[in-house]
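Trainee: Below is the sequence, then the predicted model.
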Amino acid sequence: MVNYIQGAIREAIGKGKALMSKIPGSRTLGAHFASLANFANNEIKEIIDYLDTLLVDTEYSDPKNLKSKFSRFKNASGMLSKIENVVIAAMSRKSPDDDFVNKLVQEICSEINYPLPPPVASCLSQKYYHIYPDYGLICIPLLESEFVLHIPDLYHELGHPLIELANPKVEAFQTNLGYFNLTVKKHFDEEIKRREINKLDTGVFDPIYIYKDSWLQKWSVEFFCDLYATYMLGPAYLWSNLHMCTKMSWDLCKTPTHEITTHPAGDARMRCCLIALEQIGFKEEAKQIKLKWDEFMKIIGQKPSSEYFIAFPEKILKSAAEFCLTGVMQIGCQVASPSNSDKVNRLLNDSWKEFWKNPQTFYEWEKKTVAEFKSTL
C-alpha cells in the first residue's frame, strides 16, 4: 500500500491542476464570479502544495505513520472534491439566470446595509436554498430566478455568514448569539435540575438533555438566521416560510428524543418569527399570518405535545428575538418597517399581498412583474 498511496497522491495533484484549468477566464466569468474564481485558485493551490509536501515527507516512510498519511490524503481529497462539485461546478455552469440572481443579491445587500461583501449566487442548488460561507457562495434552485414567493429565503442564508465568519464587523451579532446561548444554557440547566428532583424512574432517559444540546449546537443558529431574515424583510419572509412548509416535511412540531437535530421544529420557528414581526411594527400582518398558519396546522393535523413546549418554551423564543434584534442594530443593518420602499423589499412583500388578493390569477401577475423587475435591476 506504500506504492498505492504515493500513486494516489500524485493523481490527486494532477486532479488539482486539472481543476485549476477548468476555472473560466474573465470574459466567461463576468464580474460576479471573479471573487469565486480567485478563491478557487488560491484554495486549490494550497491543497496541491499540501499534497506535494505529503508526497515527499520522509516522516511517513515509517510504517507506523502510514495510517496518518492515508488520513491526510483523505482530507485533502475531500476538500478537492467539494471545490470541484460546488465551486467549479457553479462557475462552469454559469447562465444568464445567474447574472440576475447576483444582481438581486447585491441589491438586497445594499438595501439592508449588509456588513459583509455580497456572496456570489448560483442557480445550481439541488437541495433548496443554502450557503457556503467559507466559499462566499449562495446556491438557489434552478427556476427560482423566474419566481418570487421563495426568494425571501435568500435573507435567511445571508444570516449564516454573520455567525460563521470571523470579521470584526459582525462580532456584535455573534456576541449577542453568545449571550442568548448563555440564557438557553441557564434555562435548561434549571429545568434539568427541577426534573431530576421530581424524577420517578431513574432508568428512563430524559430528552431534556437533547433539547439543551440541540439549542446550543444547532437550533440557536437557525433561529437567529430566521430572525435576521424577518428583521431585514418583514412579512414576506414568514409567508415564504409557510409556503415552504406546505411542500416539505409536515412534522412541524417535531421534538427530538434521542439525538440532536440540525433544525428546530417548523412551528417553533414560525412562533419565533411572529414575535419578531410584532417587535418591528407589523402587528396586523403577524395576526394574518398566524391565522393562516393555524389553519394549515389544523388541516395537516399537527398538534404539539407537552414535551414540544418544554423543548421550545415561549420565553426562550422571545429571548432569541430580543438578542437578535440587538445584534442586528449593533452591526448597522437596516431593519424593515411598514413604510419601507426599497425595490426588492417592496417586490417581495407586494407579491405576497397580490397572492392573497387572488391566488388563482397570481401566476400571470408574477410572470409580468418578474419580467418588469428584471428589466430595471
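Mentor: Done, it's in.
Trainee: alpha carbons only for contacts and neighbour counts from here, please
Mentor: OK.
Trainee: what's around Tyr363, how many residues?
Mentor: When neighbours are defined as other CA atoms under 10 Å, Tyr363 has 13 of them.
Trainee: Quick check: which element contains it?
Mentor: According to DSSP states H and E, Tyr363 maps onto helix 362-376.
Trainee: And for Leu36?
Mentor: Counting by DSSP H and E, Leu36 is found in helix 34-56.
Trainee: who's in contact with that helix?
Mentor: 6, 9-10, 12-13, 16-17, 19-20, 23-24, 26, 69, 73, 76, 79-80, 83, 87-88, 91, 120, 135-137 (CA atoms under 8 Å, 6 or more residues apart in numbering).
Trainee: Can you give the contact residues for the helix holding Tyr363?
Mentor: 100, 146-148, 351, 354-355.
Trainee: try 6 Å
Mentor: Contact partners of helix 362-376, identified using CA atoms under 6 Å, 6 or more residues apart in numbering, comprise Phe355.
Trainee: ok, and for it, which residues are buried?
Mentor: 366, 369-370 (16 or more other CA atoms under 10 Å).
Trainee: on that earlier part again, give me the angle between the helix or strand that the helix holding Leu36 is followed by and helix 34-56.
Mentor: Downstream of helix 34-56, the next assigned helix or strand under DSSP H and E is helix 66-82. Orientation check (axes from the mean of the first three to the mean of the last three CA atoms, to 10 degrees): helix 66-82 against helix 34-56 gives 160 degrees.
Trainee: mind listing the helices for the stretch 51-200 of the chain?
Mentor: 66-82, 89-92, 96-111, 153-164, 171-197 (DSSP state H, counting those that start in this stretch).
Trainee: Can you point out the buried residues in the fourth one?
Mentor: Read that as helix 153-164. 153-163.
Trainee: related to what we said a few turns ago, can you list the helices of the stretch 51-200 of the chain in JSON lines and add distance to Ile275?
Mentor: Below are those laid out as JSON lines (distance: least, CA to CA, whole Å):
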{"stretch": "helix 66-82", "distance to Ile275": "38"}
{"stretch": "helix 89-92", "distance to Ile275": "37"}
{"stretch": "helix 96-111", "distance to Ile275": "23"}
{"stretch": "helix 153-164", "distance to Ile275": "17"}
{"stretch": "helix 171-197", "distance to Ile275": "16"}
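Trainee: and here's the other structure:
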Amino acid sequence: MATLLNELLHDATQRADDIVNSLEAITTSGAEVEAYRDKMKRLATQARDFIARLLRDPDIDDPNYAGNYFRDYCHITRLLREIEYFSLLVLKRFNESDQRATDLVSAICRESGYPYPAPLCSAISSQYFWTIPDMDLVFMPCLEPDHVLSLPDIYHELGHFLLFRDEKRLVQPAQLIVDRHYEKMVENGKRLNWADASLELVEQYHHSWRGAWLLEFASDLIATYLIGPSFGWCNIRVATNLGGELFLGTDSHPADDARATAIGMMLTEIGFDETRQSIQKRWSELVSLAMETPPSRYDLAYPNELLRELTQFFRQECENIGLSRFETGADGRPVANMVHDCWTQFRTDPESYVKFERSQLEEVVSTIRA
C-alpha cells in the first residue's frame, strides 16, 4: 500500500501535467504574453520533473527521510498552486483589455528605467491594484485600462517589484533606519519616564513598520520619484474612493495622512515643492470634509524625522539604480507625460476631461504599439 507522501506526490504529478497541458493549449498574440506563458510552462515542467525524481528515489519510503521529502512536496505544490490560481487564470482569460494594460505597463517600465522584465498585467482585480511579485503579475480593476487618473498606482506596484527583487539593497538598509529611530525613541521615552502604555505603543508601531508599513511607504516614495505630482493627486483620489479613516493605519497599510506627508516630502526632494503645497491644500480640504483629527500620540506612529530620512534614502537609491526621475515634458516618456497632462486637465476643467482623456489615451496606446 502506498504511503500518504507517495499518494500526495502522484496527485501533484497529475496537477502539474494538467497545468503544463493547459499552458500548451493557450494561443497568444503578444510577445510579452507568449514569453510569460513559456516561462510558466518551464516552471511547471520543472516542478513535474522534480516530483518524478522524488518518486523514483529509493529512499522515498524511508520514514527517516519522510520529513525532508514532505518539505520538498510543500514547496513544489505552493509553486503549482500559484501558477494555477494566478498565472494560468490570467492567461486563459487574457483579452484586449489585459493586452492594453500590459502594453501600458511595459511602456512605463521602459521609460522609467525599470531594470527587470516588465510584469504581465490583468484587468480582473476586485481589490483595486495589487501584485504578486514572484509571479511577475500586476492586477487592476476591469475598467482601468481605458482610463488614466489611476495609472500612477502602477508606479506604486512597480515599487513593490523593486523591493522584492532588491531586498538587500532597498529593504534591509531602510529597515535599519526604522530600527534606529524606534530604538532611540524607546531610549528617550525611558529617560523621560514615559508610562508603560506609551512605551508599549512605541513597540507596537515599530512592529508595524517592520511588517507592511515600510513596504507601502517605500513604494509610495518610488512611485512619486517616477511619476511626480500625479501620484500626489492620485493618492487623494484613492483615499476618497477606497474609504477608511485618514489617520488610522491597519496591519497592511499605514494611515493615508502619513502617506500623503511622505509623498509630499519626495515631491520637495525632486523639485516640485510648489506643487506639493497645492496638493497639501487639497489634502487639508479632504481632512476638513471628513471631519477627522489625528489620534493621540500620532507622532509616535509616523515620526517626521523618520519619514524624511526614508525619503532621502529612497531618492538616492532610485538615482543609483538608474530610475528616471519625473520631469515635466521630458522626452521619451509618453506615458508619464500623458498621466501628468491628464491630471492637469482634470484639475483645470473636470467637465471636459472625459473627451480629453480618451483622445490622449488612444494616441499614446497607438504610439507604444507602433
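Mentor: Here it is on my side, so go on. Please read these numbers as outputs of a predicted model, since none were measured by experiment.
Trainee: Quick check: Leu23 of structure 2 vs Cys318 of structure 2, distance?
Mentor: 36 Å (CA to CA, to the nearest Å).
Trainee: Then Asn188 of structure 2?
Mentor: Counting by CA to CA - Asn188 of structure 2 and Cys318 of structure 2 are separated by 33 Å.
Trainee: quick one, which of the two is more surrounded?
Mentor: Between Asn188 of structure 2 and Cys318, Cys318 has the larger neighbour count (other CA under 10 Å), namely 19 against 12.
Trainee: Excluding sequence neighbours, find me the nearest residue to the more buried one.
Mentor: Ile222 (7.1 Å; CA to CA, 6 or more residues apart in numbering).
Trainee: Matching the one you found against structure 1, which residue comes up?
Mentor: Aligned against structure 1 by TM-score structural alignment, Ile222 of structure 2 finds its counterpart in Tyr228.
Trainee: can you count the residues close to its match?
Mentor: 29.
Trainee: can you check the one 4 residues further on too?
Mentor: Counted with other CA under 10 Å, the burial measure for Met232 of structure 1 works out to 27 neighbours.
Trainee: Quickly find the element holding it.
Mentor: helix 220-233.
Trainee: how much does that helix stray from structure 2?
Mentor: Comparison of helix 220-233 of structure 1 with structure 2 after fitting gives an average deviation of 1.1 Å (mean CA distance after the TM-score superposition for structure 1).
Trainee: Tell me the helix or strand right after that helix.
Mentor: Immediately after helix 220-233 of structure 1, counting by DSSP H and E, sits helix 235-247.
Trainee: Contacts for that following helix, please.
Mentor: By CA under 6 Å, 6+ apart, helix 235-247 of structure 1 touches 149-150, 152, 230, 349.
Trainee: Put the buried members of those into a PyMOL selection.
Mentor: Burial among the contacts of helix 235-247 of structure 1 is assessed by 16+ other CA under 10 Å; the matching PyMOL selection reads:
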select buried, resi 149+150+152+230+349
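Trainee: I'd like the contacts of helix 235-247 of structure 1 written out as a markdown table, with distance to Tyr308 of structure 1 added.
Mentor: Shown next, in a markdown table, are those (distance: CA to CA, whole Å):
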| residue | distance to Tyr308 of structure 1 |
| --- | --- |
| Leu149 | 29 |
| His150 | 27 |
| Pro152 | 27 |
| Thr230 | 23 |
| Asn349 | 31 |
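Trainee: Around Leu176 of structure 2, how many other residues sit close by?
Mentor: Neighbours of Leu176 of structure 2 using other CA under 10 Å come to 12.
Trainee: An error on my part: the question was meant for Tyr69 of structure 2.
Mentor: Counted with other CA under 10 Å, Tyr69 of structure 2 comes out at 20.
Trainee: what's the spacing between the nearest residue to it once chain neighbours are set aside and Phe70 of structure 2?
Mentor: What sits nearest to Tyr69 of structure 2 in space, not counting adjacent residues and going by CA to CA, 6+ apart, is Ile60, at 7.2 Å. Counting by CA to CA, the gap from Ile60 of structure 2 to Phe70 of structure 2 is 10 Å.
Trainee: The residue minimising distance to the centre of structure 1 and Ala40 of structure 1: what is the separation?
Mentor: Centroid-nearest residue in structure 1, with CA atoms, centre = their mean: Glu157, separated by 3.7 Å. Note on Glu157 of structure 1: its distance to Ala40 of structure 1, by CA to CA, is 21 Å.
Trainee: again, but for Lys69 of structure 1
Mentor: Counting by CA to CA, the gap from Lys69 of structure 1 to Ala40 of structure 1 is 25 Å.
Trainee: Check Lys212 of structure 1 too.
Mentor: 38 Å.
Trainee: now swap in Cys245 of structure 1 and tell me
Mentor: Relative to Ala40 of structure 1, and taking CA to CA, Cys245 of structure 1 is found at 35 Å.
Trainee: Likewise for Ala31 of structure 1?
Mentor: 15 Å.
Trainee: Same drill for these two, tell me which one is more crowded.
Mentor: Set Ala31 of structure 1 next to Ala40 and count neighbours by other CA under 10 Å: Ala40 wins out with 21 against 11.
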